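Novice: Sharing a model prediction with you, sequence too.
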Amino acid sequence: MTTSDARGNLHASTGEFTHKHFTADTVALTTTDRAAVLPEEQQWDGSGNAVIARETDPWLRDANGQDINLARFSKHPVDGPCGERIHAIPGVLAPWNGNGVERCDMCGLYEGDLEAATALAASIGPDVTVWYEPETSAPAPASDDAILAALSVTLAAQTIAARSRQLTAAEDDALAAAAGREDEDVHNAAWAAVRRMEQREAHLAAVDGRSTDVESVNPNRAIAEAILDDGFLADGGTDAHLDPCSAARDAAVALTYRWKIGSGEAPGWTQAGYDNLTAPWRRVIGKVHPDDAD
């Protein structure tokens, strides 16, 4: 049998799931109230072709037809073959994009999100079902406001990149000192959230038949990473300019995902994380985005 993802790409489904160590005894089920099943919601039974609506993920329901709250998995993540401790079970990310389920693209244990959701359902109990929203129409074109917002981010990222090439020795020292004053735990959590957003971008690009390289998928991300590369090469391959360029890169990366703060699509990506990554640049050079608070 085959399934297809949101972009219509078909995937083979083996129906075999290797991760059985979670049971109903070890995972307490909690539910959230939800309205009665809408016509556009469908249960996946593992047969036929399924096209998941763009930018959505499958979710799980219990025997009573109630959505299963997957928040417990975020409190007790496990390691996956990719080496990241972000999984509900190895190879499966949940909750994701709200209360959804996605496969881990870096692990690659499952053919698609539906197969990953089915594996997670099987690990919870025999009466857990997988639901998804099918694709029903082409996506609406981007609004003028959305296009202008995207262009403003690119322009701001390019501004940071250009300014980073003109830093004075005093600014270098000030940026390095400012970076050292930031909370390391918040910094690491922010970067972990960035990695999850990058993984999602790569996943959506892969199912669309495009490159899975994040910098190719997201041009603003490429601008940000080039800041660090250019700074390193400018010093003849030494680390003399690394700290200030890292501060500039962090600011541009945070800017790239600024619009996703609090969206639910990026667990752990918060205003505090954005503020942490942009703080050194804001203190020494100035605003990262025109709409940032003074």
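Specialist: Here it is on my side, so go on.
Novice: CA only for contacts and neighbour counts going forward, please
Specialist: Will do.
Novice: mind listing the strands for the stretch 101-250 of the chain?
Specialist: Applying DSSP state E, counting those that start in this stretch to the stretch 101-250 of the chain gives strands spanning 129-132.
Novice: Can you spell out which helices and strands pack onto the longest helix seen in the chain?
Specialist: Criterion DSSP state H: the longest helix present in the chain is helix 184-207. Applying 3 or more CA pairs under 8 Å, 6 or more residues apart in numbering; DSSP states H and E, we find helix 184-207 packed against helix 214-217, helix 271-284.
Novice: could you redo the last one with a cut-off of 6 Å?
Specialist: Helices and strands touching helix 184-207, by 3 or more CA pairs under 6 Å, 6 or more residues apart in numbering; DSSP states H and E: there are none.
Novice: Now do the buried residues in that helix.
Specialist: 186-187, 189-194, 196-207 (16 or more other CA atoms under 10 Å).
Novice: do the same with stretch 216-228
Specialist: The neighbour-count check on stretch 216-228 (16+ other CA under 10 Å) flags 217, 220-228 as buried.
Novice: Looking at the residues you listed, which are in helices?
Specialist: Reading helices off those with DSSP H, I get 217, 220-228.
Novice: Format the residues you listed as a markdown table; extra columns: distance to residue 60.
Specialist: Output for these, formatted as a markdown table (distance: CA to CA, whole Å):
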| residue | distance to residue 60 |
| --- | --- |
| 217 | 30 |
| 220 | 34 |
| 221 | 33 |
| 222 | 36 |
| 223 | 38 |
| 224 | 37 |
| 225 | 37 |
| 226 | 41 |
| 227 | 42 |
| 228 | 42 |
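Novice: nearest to residue 156, of these?
Specialist: residue 220 (9.5 Å; CA to CA).
Novice: Now do the same contact list for the closest one.
Specialist: For residue 220, the contact set (CA atoms under 6 Å, 6 or more residues apart in numbering) comprises 154, 256.
Novice: Put this next to the previous one:
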Amino acid sequence: MASLYLSILGITFVIITVSYFALNEKQRALLFGRFGLNFQRRPSWTPPRSPSPAKRELSEKYTLPPGQEYKDTFPPCRRPALAEIADSRFSVGGKSGKGLNELPYNTDKPLPDDRNVLAPEYKKYSTPTGFTVEEIKALGNFPDYATLSGVPLPKPCTDFNINTAMARPYRPIRWAYHQTMSYKKLEPDWWLELDKTYSSRIKQRQDLYTAHGSEILQSLPGSEIACKELMEMCLQFLCSRYPAHFSINARNLLFHNNILNTTTNLKEMDPLEVLLNNVPEDFAIVLRNPETGYYSFRAG
């Protein structure tokens, strides 16, 4: 009886071993090589061809040193949008938006990402999207970001009720799915969502800021323009999407929040604190390093 069990185990081992080497080409090739047998690889095992000397020389000529691979890589230029600015008061050096649009995009003076870019010496320096600091200042407060960015303002939600509003559900995945970091096309109407937890979430954020301060909210030098731009874009969105609940006094730069019954003086409060007190979302502002082309977290 014992010999029968041993025979069955032996046959099982042989079958498993043969199947393993039959299905695993690399292990089969290694085994044949140890016994001095010639194993012919499939064509798919052929190593990739080496580039020709001419291609190698061309690649080496245009390859930047490590850390500078993206130095000359920029996001799409938005300077053509200047020609579409309808504000007749907008001009720089006697040129209107159309005239400024005809000027070349100057990449020789990129804005630094670690200094106060509002200083006078940087007025001729350009952002990665092509606007100079001088042009940004000339646009003033709350310019037409829909035109400048190419992202339209949301449609008004006139029947919105903050007391009953529910957040849009994000359904759990019910089948095999390859994770893609939830990237999807932005729906302009739903960039900033409000629901019935709005007031309590804002209060929670304010309590956290009171307790932890700059550990959870701060801006580093170089992010001055970006922080102001983000704040203005968010407030424009809220006023356009929920006109019954938010409004801006452009003359005095006052933001009225009718849900919280608050009025914010935008001239006196830091842009990120304005967002903290009115927008229940977290933001991370990354800026481009002009020396390397890499982006780093500078405010949020």
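Specialist: That came in fine, so what should we check first? Computed from a predicted model, the values in this text were never measured in an experiment.
Novice: Can you calculate the TM-score here?
Specialist: Here the superposed chains carry a TM-score of 0.32, computed using TM-score structural alignment, normalised by the length of structure 1; 154 aligned residues with a CA RMSD of 6.0 Å.
Novice: returning to that earlier point: so which of the ones in helices among the buried residues of stretch 216-228 of structure 1 is the closest to residue 277 of structure 1?
Specialist: For those, the nearest to residue 277 of structure 1 is residue 224 (12.4 Å; CA to CA).
Novice: Now for the closest one: which residues touch it?
Specialist: 249, 252-253.
Novice: now the angle from the longest helix of structure 1 to helix 271-284?
Specialist: On the basis of axes from the mean of the first three to the mean of the last three CA atoms, to 10 degrees, helix 184-207 of structure 1 is oriented at 110 degrees to helix 271-284.
Novice: before we move on, the earlier item: top of the contacts of residue 224 of structure 1 by neighbour count?
Specialist: residue 252 (32 neighbours; other CA atoms under 10 Å).
Novice: That one: which element?
Specialist: helix 242-256 (DSSP states H and E).
Novice: now the nearest residue to residue 214 of structure 1 once chain neighbours are set aside: how far from residue 216 of structure 1?
Specialist: Spatial nearest neighbour of residue 214 of structure 1, excluding adjacent residues (CA to CA, 6 or more residues apart in numbering): residue 202 at 5.7 Å. In this view, residue 202 of structure 1 and residue 216 of structure 1 are 9 Å apart by CA to CA, to the nearest Å.
Novice: Just give the number of residues close to the nearest residue to residue 67 of structure 1 once chain neighbours are set aside.
Specialist: Taking CA to CA, 6+ apart, and ignoring the residues beside it in sequence, residue 67 of structure 1 has residue 61 as its nearest neighbour in space, at 4.3 Å. Neighbourhood size, residue 61 of structure 1 [other CA under 10 Å]: 19.
Novice: Residue 61 of structure 1 and residue 131 of structure 1, how far apart?
Specialist: Taking CA to CA, one finds residue 61 of structure 1 at 7 Å from residue 131 of structure 1.
Novice: Please apply the same query to residue 178 of structure 1.
Specialist: 48 Å.
Novice: same deal with residue 145 of structure 1?
Specialist: Residue 145 of structure 1 is 33 Å from residue 131 of structure 1, by CA to CA.
Novice: Surely residue 4 of structure 1 is in contact with residue 113?
Specialist: No: with contact defined as CA atoms under 6 Å, residue 4 of structure 1 does not count as touching residue 113 (9.7 Å).
Novice: For these two, work out which one has more neighbours and name it.
Specialist: Neighbour count, other CA under 10 Å: between residue 4 of structure 1 and residue 113, residue 113 has more, with 26 against 21.
Novice: Please name the residues that touch the more buried one.
Specialist: Here residue 113 of structure 1 is in contact with 102-103 (CA under 6 Å, 6+ apart).
Novice: So which residues of structure 1 form helices?
Specialist: Using DSSP H, helices in structure 1 cover 71-75, 113-124, 144-164, 169-180, 184-207, 214-217, 219-234, 242-256, 271-284.
Novice: Redo those as CSV? Include distance to residue 100 of structure 1.
Specialist: Below are those laid out as CSV (distance: least, CA to CA, whole Å):
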stretch, distance to residue 100 of structure 1
helix 71-75, 10
helix 113-124, 9
helix 144-164, 25
helix 169-180, 35
helix 184-207, 13
helix 214-217, 22
helix 219-234, 25
helix 242-256, 24
helix 271-284, 23
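Novice: how about residue 255 of structure 2, secondary structure?
Specialist: Of the three states, residue 255 of structure 2 takes strand under DSSP: H, G, I helix; E, B strand; the rest coil.
Novice: quick one: it from residue 237 of structure 2, how far?
Specialist: Where residue 237 of structure 2 is concerned, residue 255 of structure 2 sits at a distance of 13 Å (CA to CA).
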